[in-house]
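Participant: below is the structure, and that's it, no one-letter string:
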């Protein structure tokens, strides 16, 4: 056994299910799970010794210093300490990788001597092995000076010897090379991925993109934010499959020479190099073009020669020469760029990126709210000639945001053809590991858009096919794109439709296109025909007798509403003054009637169509005259609460800690919230899985903040019947086809989206039909059910839908097809967040 830091550490023989007997005695090749466990044990042994190394040095060597540099929230003490701990984990991972990689290399190349256990107390003896490889071209693997940082003590060298002995005697080197790369990937601690925004692309998504954009073996590939190299590795495999002689001794070397990657984190570039090199014999890989640095500082003009951090050093025997990676013309940019939001970007780094893009002539496309992913799209354009392609993994909200307009303008100006737009639905709607945002796969081609015939293939995947089935899926999609017909053998869980690119390029909400895709692109949609019938409906934007406006600005809404987290309502006196009590101190205060306004604050309290009135109150406190009495005591207590929250958020590393003015309490008075009082309201943001009601009518009016839209009719008698409309499946259909998807379940309705919806022509509905609608709405309120989904699947909303269709004058023969289309639509919608079997 080995002794480390005074503790006995059993060799690998005592930590696995099979014994280490020696290199030539028929040992089993470990399974993936065994290999991960072996290497993880090695990491733990080394991490213990790294406690003695200054964290600042480890952050610099592992590349995790970039997390601190880019995101200023690491100034917070707690988050900073987490980064220090995780830098040690990253360093231990890198050391284990280096030992493993060198061992494999020494088995394949006799020029590299086999690893031997160290003598004495100097861990830098490892450098005599690693430095030999720097004369080759694995700088991204071995140019970490972590060994030089280790203390020269017996426990440290004993820990290293444990790792050497374990790796040499475990037969890890005999695992298939492509699987070994995946094992190293899986070994990355999740907390390290979080610091580096390294939630890597799934193998299936990466393979699909590679098959859609690479059609010749010698295509040059670039990924400016390559992470662990999943996209680059799939590009390599796709290119190798297209070669006539993929097993030729020169093939590995030639393919690697055509693939270029970069990542800001040395840690990630380290893994990308390993993944690519392991695709062939290591002795035949003279060059792996993976570099480390800021991807925005790389451009075709500089050819990466402007900064020493981008040079690929290949010293001559006298140590004087260097080789520089020159980027040729790029055929394909493959990228899953970091999704870092604009508000988390370090202002200095953000300014540098904007300056670079302006120098590249892209200034007119910049928007201050662009995150890193959008900025990388602009930068990637500079590498592509006409005919060059981008294949990207992007957050879906890229194209339901204001800055998305700027990207679409770039696509228009550079005549990009938007070839494929692919979404994934179901319980997981992403293409990256551990990502919480809905994502798209996007494929575009520069300079190849033909105005008269340009279409985009929209693809919805209920499930992502198994890895081995991806090539067939890509073939199906290519065929569908060219013929606009779907191969009948394609699985039913894959849906597609074509859309003219001019429509897509003019839309600020791509999610609505996918929602419409749930009808499988039918040209004879009864619903679409119905909503376009001017005898039945009018677009909101043209409905002059109906005004829809957002509630008042909700700043400090929690502190200016009663009850809240601190204060509960005790009683309301006969004079309508309110007595409140502090939930924690039991202090009692009296709030004057003149400072109270009934209001709607929490949407979850208003799920029924008809409600008696507001259940909450809004405080209206003018700035003058000066505060006094209980009102002053309330404001003082809540000011202290706001201060405490601000301090806590700052300590926890919040991206922004909101400052508040001395007279914050007068916000509702200054914004004249009392002018936003009404009976009829619809929700602004909703969860389609859990929300029951989407609008309500209150007998007693109230004010509401901007979580609601107020609907005001010139004829007040219309408002109750509109509440019934806002809870019909017909309205929810419009909500989902025009709102913006935040996740698979959450949707947001902006005012410009509301204007695209339609309202029934109420003045044409006869009184007897109005009564039927009222009756159906009141009956729906009595039904038991927690959500629209539950009520719809139980058939409880059909009577209200039917009442509306009859009131609009649809013949009975047309009502059933409309209801059937609604049923099909919503079953497909529900399948977006959980697997729901479509009706027969």
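Facilitator: Perfect, I can see it now. No experiment lies behind these values; they were computed from the predicted model shown. Numbering: from 1, shown residues only.
Participant: for the rest of this, base every contact and every neighbour count on C-alpha atoms.
Facilitator: Fine.
Participant: was I right about residue 107 contacting residue 114?
Facilitator: Yes - using CA atoms under 8 Å, residue 107 is in contact with residue 114, at 7.5 Å.
Participant: try this one side by side with the last:
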């Protein structure tokens, strides 16, 4: 058989051979229009994939489109090149990866009918066959690969299966970490005494935190490397340095560290790669590490963002029983989206979360700012306007990764996430995660004539957003109580520790992060107890007396959902605004968040603001308004969601 030298000729011959070998179970399509559920897949000016292999069981065809709902519909993407083209070039690999990402397909091929390469993100990464004699041999090799791979993995892993797989791997990594002395992990991880005292209440918890921390550093560093490398390839920018495939190391820890050093030494991201954990692990850990790499290589950047994989990993950072005791909970993505849609107005606002955890609220702040600004949004500028801190050094690593991956096409070395106790921020000289030292501003005590009454810290923003920990005051150390008492004393509050809760101090601290003279907003995820307990009445009364903030919205979770995080407590979303004089909207959701279109829900809530009244009949919520002056002098236990 003579070989046509053009790309079109290569494609035509290959399609004919594939049809003969694959039989009636599969459909071979050439540069077709595709509709996934209700959305057409478009390539926005880029060339379409040359050949797509579909499983007929999962597709519907008409004269114009191929439609499918099930992700198993597309078996593989095949990109063809002219006979003399080098199929190993990064630009061709990047093009194939873009097609695979657009279609959420793990399996792809590149061929020129002489050479053929198979790329499978979840399994074998890369296989290649050279010097094929004709199209029939290329087609047979492709069909053998498809049969082999899909015989072992007929259905892609769900996000739940991925998390469970990584959770198992983490437990196994912790066992290897236990082979290393605690002193070594202390030297590498540098967990502060403050973090130890705040989070871990006995020696066993402190020791396990080192082992778990080492495991999470490994997960975070591997995930970020793979996403960064894939993005650089997609942009034809994987050079100076060239990030090599992690599987070339065969999972050997020392060799992996060499590859990670390419990022740390030549690209930066030192906030993520400053901890050199891999060299301390034995080579016997290589099989576990290989399994983690294979799992991560099967993930697209879009999947990580869509399912908030970083946030789900954070849930494993502190086991639930410990998080429950500490009352440190993970905000649900839909709740974070609703809160940020109600918070940001112009897109130019700066924002800080002083208890950011894995960064879920900051990520949704980023996304909402980007939605508002549209094409005018710049990734680096957006990140420069977002600040977060957390007392857990491991949480700050995850938060840094979470923000950095939001726009894989526009990388930046600087993410303003740092490891610090929020109550130390007013006096902290922080250099760990940002380049410029944050100098302390002069502390002043102000009156309630339109400004704040709290000491002015070195970091300020237009928006403060947070889901603070719910830890009871009785569980705090004496040193922690001394810090919190300073905040309470500014408001003239005196209290015992039996009823006091850490979120009370975070509420009182929040105004200190707002810029003076600006139209600031504070948005909070809080337990219902913040408005239903006797001791909180005094907190709110002092708060409204000594600040210029008004309550804009209080949103109660539905009776079936109860919470906006993975807490079992009933929870609220609160939005406060400087100088706000309009009535407070008391909103009771009637459905679980997953049953709403969050954008529509947010718009319906904003409509109350515009029209000055609740709708007479709403499918979204129930509630009423309370005059702002009346609201601020009422006891918080009287803030009812029923008229």
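Facilitator: Alright, I've got the coordinates. Quick caveat, the model's predicted, so the values are computed rather than measured.
Participant: please pull up the equivalent of residue 199 of structure 1 in structure 2.
Facilitator: Using TM-score structural alignment as the criterion, residue 199 of structure 1 maps onto residue 329 of structure 2.
Participant: what's the burial count for its match?
Facilitator: The tally of other residues near residue 329 of structure 2 (other CA atoms under 10 Å) stands at 22.
Participant: which residues touch it?
Facilitator: 323, 467, 469, 565, 566, 567 (CA atoms under 8 Å, 6 or more residues apart in numbering).
Participant: cutoff 6 Å now
Facilitator: Contacts for residue 329 of structure 2 (CA atoms under 6 Å, 6 or more residues apart in numbering) come out as residue 566.
Participant: give the aligned equivalent of residue 374 of structure 1 in structure 2.
Facilitator: Under TM-score structural alignment, residue 374 of structure 1 pairs with residue 504 in structure 2.
Participant: its match and residue 631 of structure 2: what is the separation?
Facilitator: Shown here: residue 504 of structure 2 relative to residue 631 of structure 2, a distance of 19 Å by CA to CA, to the nearest Å.
Participant: among the two, which residue is more densely surrounded?
Facilitator: Between residue 504 of structure 2 and residue 631, residue 504 has the larger neighbour count (other CA under 10 Å), namely 23 against 18.
Participant: tell me which helix or strand the more buried one sits in.
Facilitator: Remark: residue 504 of structure 2 resides in helix 502-509, with elements defined by DSSP states H and E.
Participant: what's the average distance of that helix to structure 1?
Facilitator: Here the mean offset of helix 502-509 of structure 2 against structure 1 after fitting is 1.5 Å, by mean CA distance after the TM-score superposition for structure 1.
Participant: now tell me what touches that helix from outside.
Facilitator: 468, 470, 471.
Participant: correct me if wrong: the second one contacts residue 327.
Facilitator: Yes - counting by CA atoms under 6 Å, residue 327 is a contact partner of residue 470 of structure 2 at 4.7 Å.
Participant: the two: which is more packed in?
Facilitator: residue 470 (21 against 18).
Participant: which residue in structure 1 aligns with that one?
Facilitator: Residue 470 of structure 2 maps onto residue 339 in structure 1, by TM-score structural alignment.
Participant: next one: residue 169 of structure 2
Facilitator: Alignment note: residue 169 of structure 2 maps to residue 42 in structure 1; criterion TM-score structural alignment.
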